[in-house]
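Student: For reference, the sequence and a predicted model appear below.
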Amino acid sequence: MSFVLDQVRRIDGQLDRLHWSKYASTPSSPIPSSASDNTPSDDDLLDDPPDAVRVAELQAAINQLSATSIRNRTLPLSSRTILSALRLAAMLDAHSSTQDEGSPRKTHPVEHDLEWLLVSKAIAQTHGLIIHFLLEQTLPLGWDIWYWDEVLSSSYYLGLYSVQTTPRRIWQWSNTVYHDARRKFQATGGMQSADQAGAVSISRSWSKFYGLVKDSIRDRSLADAQAKIMSPLMLYRSEARSKQKGLRRLREMSACGLGVLVDEGMNLDFDDSSPRRSKDEKDEWKTIVSRSLSLMETILRNLTILDLGIHEFEDTVFTSVEDDTELSQVNATDDESNQSLALMVNRLQLILQVHLPNHVASSKRMVKKYGRPSHIVRYWLPAAALLLSSSTLLRIAVNRKAQIVSWLSDLGTTTMDFWYNWVVEPIRKLVGTIRHDKDSEIAIMSKESLEGDRASLERMVVDFARDNPSTVSGTPLNEVEIADVRAKVREGDLTPVLRAYEQDLRRPFVGTVRGDLIRALLIQIQKTKVDVEVAVGGIDALLKSQELVFGFVGLTPGVLVCLGLFRWLGGIVGGSRGRRAQKGNGHRIRLLRNIDRILSGSAPSNNGMLSYKDHGMLLCEVHVLRQSAGSVMPREIFAEFQEEINDLVDLRTGVERQIRVVDRIRWAYSNWTR
């Protein structure tokens, strides 16, 4: 959304309010059956009712041009849509025929008012269409001016520019020499005697033409002798500076035309509902509409004349509008008003079919003349190098076909293995962990291993205690004592074994021969094994409690690699749109900087308002800022931001207040502009 849509909708609403305010104080009266419920009857002004078919045609065309219509979601409308709406109401053909015949048709006041409303809405849509074209023309000029800044700021870029434009210079020089020699050759008689002397005369004519070519080259060399005093880089620098100056002048003229059109065109913001105002005063909006039409036509005809300065352009525009007497009959008699309405329709048709296309074509020619070189000029050198080396590249590709196929195959296999092993498989394991799948549980050892080793230890200690009852009570063990030994073993108490081990250490040789020392030592080894398994079981439980974390850790490398690869491919495929998206908030900061610079460096008029040129430049920057902010701000925040934007572009508030609005935007919306 841009301020062009708001401009068109605001003017459209003002036209509806001004049109219907005429009937606000009129008593209700019968309405024609074919008219809509919102169409007021004017039977108190004319006894005959209006033509129902004509009213329906006008209402259909008005709905087609209305900014509040559901169908018109994209504003402003195209020139073809505007003309089709006028043809739908038969405004073009009807008014042209009546004007040619010299006997305009007597129209009912209701029909006449609807015709004025239709033409006014068409002019409002044309007003928005021209503003849209001026914005689209002015905004890209900044990039071309920046290109020439880059060329002028570096000798490397300047040399590169000279190499890029060398073929064009050679072609222009050769073309000039050829046409000069041809002109001289035709002036001396050319090949008139060729029919008389045959091939000999043709040979002499070609020799003569070749001599004229050499003379033209010598003359061109003498003419360029003064330019050769300067170095080639200085010549290219002068050319780049001249092109940049032309672009700056074109941008200033476009911005000035935009400012004049927004400030002075279709300015209908006044109270027209007062019942004490006279009829001429209440029809003042018709004069404003007609003058706006003349203003649009004059701007389109003079906007691309770069020889005019800014002040000369403004004087020319306002003088032409003041001297335009053809549209001054809007508040005269009915016949003169009908003729003026027909003239406005014809002028509007001329703007949409002639002046606007001519302006667009002229602007494109100037941008092509002063703007950055085309892609063919800038990239002919690498393209030529690629073309010349294409045979070598093709021969290398043919000779290494098997290796290239193998590389591609390996690349595909590696990519698929990476995808399945580092993305698909970790995701499958992660899903299994979330679902508590037993096959996906992390386990260092099984539960059965620990239980088996512990039971074996119990049996070893119990058998040892039975064989050596002296280590427990000195008498054979009963069931109660055996159960007590088994319970202590579960708790890790190996007292019977340790007592025997301590006694045998006093006589290790006897204990070894008897076997009790080795048996006690092996039981302690089994105990150590059980203790290690218990510790490992604790670690196993800890790993199981963090199994989901380990799953995400295993998935992270593959996801990061895929994300980086997808962003890289998106940046390549997205092109300039992707790069603009990466600029983000930095771009909006630069826009605020440009707005602040325009306001701070402007030369306000006596009433403290911006000039038309500065206002046009401000509108261009605000237009881009509003579109950029609308893509990142929440809807409720953006609605408040639009209020600040409206205050910023309001010329009547003065420069000082506009600067304060910029400061308020900078701190109030810093989250989206930092």
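Tutor: Great, that's in hand. Residues are numbered from 1 along each chain as shown.
Student: When you work out contacts or count neighbours from here on, use the C-alpha atoms and nothing else.
Tutor: Fine.
Student: Now do the buried residues in whichever strand or helix holds residue 222.
Tutor: Residue 222 is part of helix 199-223 when elements are defined by DSSP states H and E. Buried residues in helix 199-223, defined by neighbour count with 16 or more other Cα atoms under 10 Å: 201-202, 205, 208-209, 212-213, 216-217.
Student: another one to put next to it:
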Amino acid sequence: MAVSQTFTVRNFVKALDQHAKKPLLQVAQTVSEKSDSDSTKQKLQSVLASLEKLYIPGSNQHTRDAIQLLLSLQNQRLVEGLPPSKDSEQAALEQAVLNKVAIVVYSQALDILLSQCLEAESEMEWWNDVERSPSNVVHYLLQTLPSRLVNLTRTFRDGLRQHNIPMNIDQLRPSSLRLLFPSRALRPSILVTSLFPHLHHSSQSLSSIPSLSLFFDSQQTPSGNHGWSITRIISHLAGSIRSLIELPYRLTKEECRFKRRQLEAIRNDRASALGQLAQERLRLRDTLDHPQFDLESLKPTVEVIDGIMREVTSSVAMDSTLPMLQAFCSTTFTEFKDLHVAHLRSEQLLKPSRLTRLWPRLILGPPIFLYTVGRLYHSRGSLLQLARESKEVLQGFLVDWLIEPLKGVFDTVRSKDKSVIVSKEGVEADFESLERMAISLAKDHLNYNSDQLRGLSEQVRAGDLTPVMKLYEEDIRSPVKSALGGTLLRTLFIQVQKAKVDIDQALTGIDRLLKSQELTFAFVGVAPAFSILYLTVGYIRRLLVGGRGKQRYGGKHQRARVLFAMRRIERLLIHDQTTQVSSQTAGLLMLSVAQLQTYAEKYLPNNSRLKEGFLEDVEDLEDPELGGRERRLVVERMWRSWGKILGLGEIAGEGVMT
């Protein structure tokens, strides 16, 4: 998270640094033309060089050295009664150092506020995730149960000591507990608040829990009213017992809601301060551009930072600009960060420690693991049988449903020219036999010459048996005579042969039709196996690849964060209809911008137009010179340009992070 906030602040103040380049270039030219004999100038040059490398330094030492040098020069002139330096080189160096000090201090203040916003938002999202899920609430209650019991024991011990009562088992009776730790309606006892500390601040929420007065006030019992029937008493007691059983869950959920709201208030408070400070960039830029830039022109911006810090810290207001800057780098910034962390810890707003979250797994994990291993060992025979059967099923599926059908498809493709019903050679032999029979009849009875025989051969090849049919028509005029001594039988047998040839040709056509559909039937047979294999492989791939989030553009989870960040930006801009956005809106915008920039830096392809264009749009959103209407246009452009590419609509439809 620190990388993202530093990147955001660095981009935000980059424009200020560019505005300060003109005096820096003048300093560089002056130094190159003159000697470095003056020790004061050398110190200024050294300090300026150390500040020039820093946007947000990890240590305030360089900034403190620069301020101390400026203070020493100022005090020296006051003591000696000297006017400001008339040496143009030294004056330019002092102004350049003051420029960089102002930018660095401004950057540090932005960085601190943005980091606290991000921390509060991160913790708030964790509590929100716990609150949304009943299983997470129960798991959180289990995780924090030891610490709650320790607080309860400590409270019980302190109560006995306060009343000078020895600790024994008799004190655990309900009547003794009511006397020692009394409670009234909607005012839980100290024992309950030791288990759920948030009730100190939000005990009024207990009014939403039915029959809770029975748990806190023993005087309001059904037996105290003689007009109640047995059924009503039993129903009331059953409802009270049910409420009592549900009470830990409801109070735990209320605790998560309370902490989430507290963190949301802290985030909004820091966002307002962040926005107020971000809107000072324009004034600071104008101050740096002013030719007569001095400490007095810088004072309004410094006073804004001082006012923000003094709301939390115990720093004393100062009149002078340089002492205020020195106090920021020496104590104020550090105290501001420490008090923020101390407040979160004292109010227990941070998520539980890693050990607290892991102890159920560390304690319950080994016994469950040993029990599972033991059960598996005792059931090893049936497990081996199950493994063998699974292997046979898998092998049968792969061989009988996948490999064999695929081999059939390959065999069909390889042997597609072979006939199935009738062979090509058989059809050709029947055709040649018909041709010879027709030519022999024409040669014996029609006295055809060689040319006529060739013509008849072509006719037979074309399926035309007109000469043979004419001879048959003449023979059937006297069938008995033609059958005994004529050509009736020969013409009849030729027609039988012609019918056989026609049947062979029809079967050949059917064979070709079946052959053309054989691949279709083969693929239909193998399609179910391919469908099952595709679904299985896709599911395994989602488990192995999707679970690690190594999908395109960071995966669904990260793209969902982009979706919600852009949605929040648009919602803020729609609700804020003013020309210039408010301080809180500006701070929340900067917070969302930091999240979008983090996403782009981590998950978008490097050196790509996608990343470059996305970051350009994000930088437009954080530009304080743009009003609410212009920023809404930028958001619309981002939805139009990147919504489809990043699949934000699909993420919203799938309900990720609900």
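Tutor: Thanks, I have it. Everything numeric here is computed off the predicted structure, so don't read it as measured data.
Student: The residue most central in space within the second structure: which element?
Tutor: Nearest to the geometric centre of the second structure sits residue 557, at 1.6 Å (Cα atoms, centre = their mean). In the assignment (DSSP H and E), residue 557 of the second structure maps to helix 555-575.
Student: picking that back up, tell me what the helix holding residue 222 of the first structure is packed against?
Tutor: The contact analysis (3 or more Cα pairs under 8 Å, 6 or more residues apart in numbering; DSSP states H and E) places helix 199-223 of the first structure against helix 166-187.
Student: Pull out the buried residues from the helix it packs on.
Tutor: 177-178, 180-182, 184-185.
Student: Likewise for stretch 241-250 of the first structure?
Tutor: 241, 243-244, 246-250.
Student: Then stretch 34-45 of the second structure?
Tutor: Result for stretch 34-45 of the second structure [16+ other Cα under 10 Å]: buried residues 41-42, 44-45.
Student: What strand or helix carries the residue of the second structure positioned farthest from its centre?
Tutor: Farthest-out residue of the second structure from its mean C-alpha position, per Cα atoms, centre = their mean: residue 481, at 100.9 Å. Per DSSP H and E, residue 481 of the second structure falls inside helix 479-485.
Student: what's the answer for residue 140 of the second structure, then?
Tutor: helix 134-162.
Student: Just name whatever secondary elements that helix is in contact with.
Tutor: helix 88-132, helix 190-195, helix 230-278, helix 354-378.
Student: Export those to TSV and append columns for distance to residue 56 of the second structure.
Tutor: Output for those, formatted as TSV (distance: least, Cα to Cα, whole Å):
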stretch	distance to residue 56 of the second structure
helix 88-132	6
helix 190-195	43
helix 230-278	15
helix 354-378	30
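Student: re earlier: want to throw the buried residues of helix 199-223 of the first structure into JSON lines with distance to residue 663 of the first structure?
Tutor: Converted to JSON lines, the buried residues of helix 199-223 of the first structure look like this (distance: Cα to Cα, whole Å):
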{"residue": "201", "distance to residue 663 of the first structure": "83"}
{"residue": "202", "distance to residue 663 of the first structure": "80"}
{"residue": "205", "distance to residue 663 of the first structure": "77"}
{"residue": "208", "distance to residue 663 of the first structure": "75"}
{"residue": "209", "distance to residue 663 of the first structure": "71"}
{"residue": "212", "distance to residue 663 of the first structure": "69"}
{"residue": "213", "distance to residue 663 of the first structure": "66"}
{"residue": "216", "distance to residue 663 of the first structure": "64"}
{"residue": "217", "distance to residue 663 of the first structure": "62"}
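Student: ok, so of the residues you listed, who is nearest residue 477 of the first structure?
Tutor: residue 217 (130.8 Å; Cα to Cα).
Student: Who are the contact partners of the closest one?
Tutor: residue 177 (Cα atoms under 8 Å, 6 or more residues apart in numbering).
Student: what comes up buried for stretch 253-272 of the first structure?
Tutor: 253-266, 268, 272.
Student: again but with stretch 547-563 of the second structure, I slipped
Tutor: Quick answer for stretch 547-563 of the second structure (16+ other Cα under 10 Å): 553-556, 559-563.
Student: Next: stretch 135-147 of the first structure.
Tutor: Buried, per 16+ other Cα under 10 Å, within stretch 135-147 of the first structure: 135, 137-139, 141, 144-145, 147.
Student: what does stretch 650-661 of the first structure give?
Tutor: 650-651, 654-655, 658-659, 661.
Student: export those to a markdown table and tack on secondary structure?
Tutor: Below are these laid out as a markdown table (DSSP: H, G, I helix; E, B strand; the rest coil):
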| residue | secondary structure |
| --- | --- |
| 650 | coil |
| 651 | helix |
| 654 | coil |
| 655 | helix |
| 658 | helix |
| 659 | helix |
| 661 | helix |
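Student: ok, how many other residues are close to residue 493 of the first structure?
Tutor: 15 (other Cα atoms under 10 Å).
Student: whoops, I mixed them up, residue 289 of the second structure
Tutor: Neighbours of residue 289 of the second structure under the rule other Cα under 10 Å: 16.
Student: Distance of it relative to residue 452 of the second structure?
Tutor: 114 Å (Cα to Cα, to the nearest Å).
Student: how about the residue nearest to residue 309 of the second structure when sequence neighbours are not counted, what does it touch?
Tutor: With sequence-adjacent residues excluded and distances taken as Cα to Cα, 6 or more residues apart in numbering, residue 309 of the second structure is closest to residue 336, at 6.6 Å. Counting by Cα under 8 Å, 6+ apart, residue 336 of the second structure touches 309, 312-313.
Student: Pull out the buried residues from those.
Tutor: Among the contacts of residue 336 of the second structure, the ones that count as buried (16+ other Cα under 10 Å) are 309, 313.
Student: Now secondary structure and distance to residue 413 of the second structure too, for the contacts of residue 336 of the second structure, in JSON lines please.
Tutor: Below are those laid out as JSON lines (DSSP: H, G, I helix; E, B strand; the rest coil; distance: Cα to Cα, whole Å):
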{"residue": "309", "secondary structure": "helix", "distance to residue 413 of the second structure": "82"}
{"residue": "312", "secondary structure": "coil", "distance to residue 413 of the second structure": "82"}
{"residue": "313", "secondary structure": "coil", "distance to residue 413 of the second structure": "84"}
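Student: I'd like the contacts of residue 336 of the second structure written out as JSON lines, with distance to residue 355 of the second structure added.
Tutor: Below are these laid out as JSON lines (distance: Cα to Cα, whole Å):
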{"residue": "309", "distance to residue 355 of the second structure": "34"}
{"residue": "312", "distance to residue 355 of the second structure": "31"}
{"residue": "313", "distance to residue 355 of the second structure": "32"}
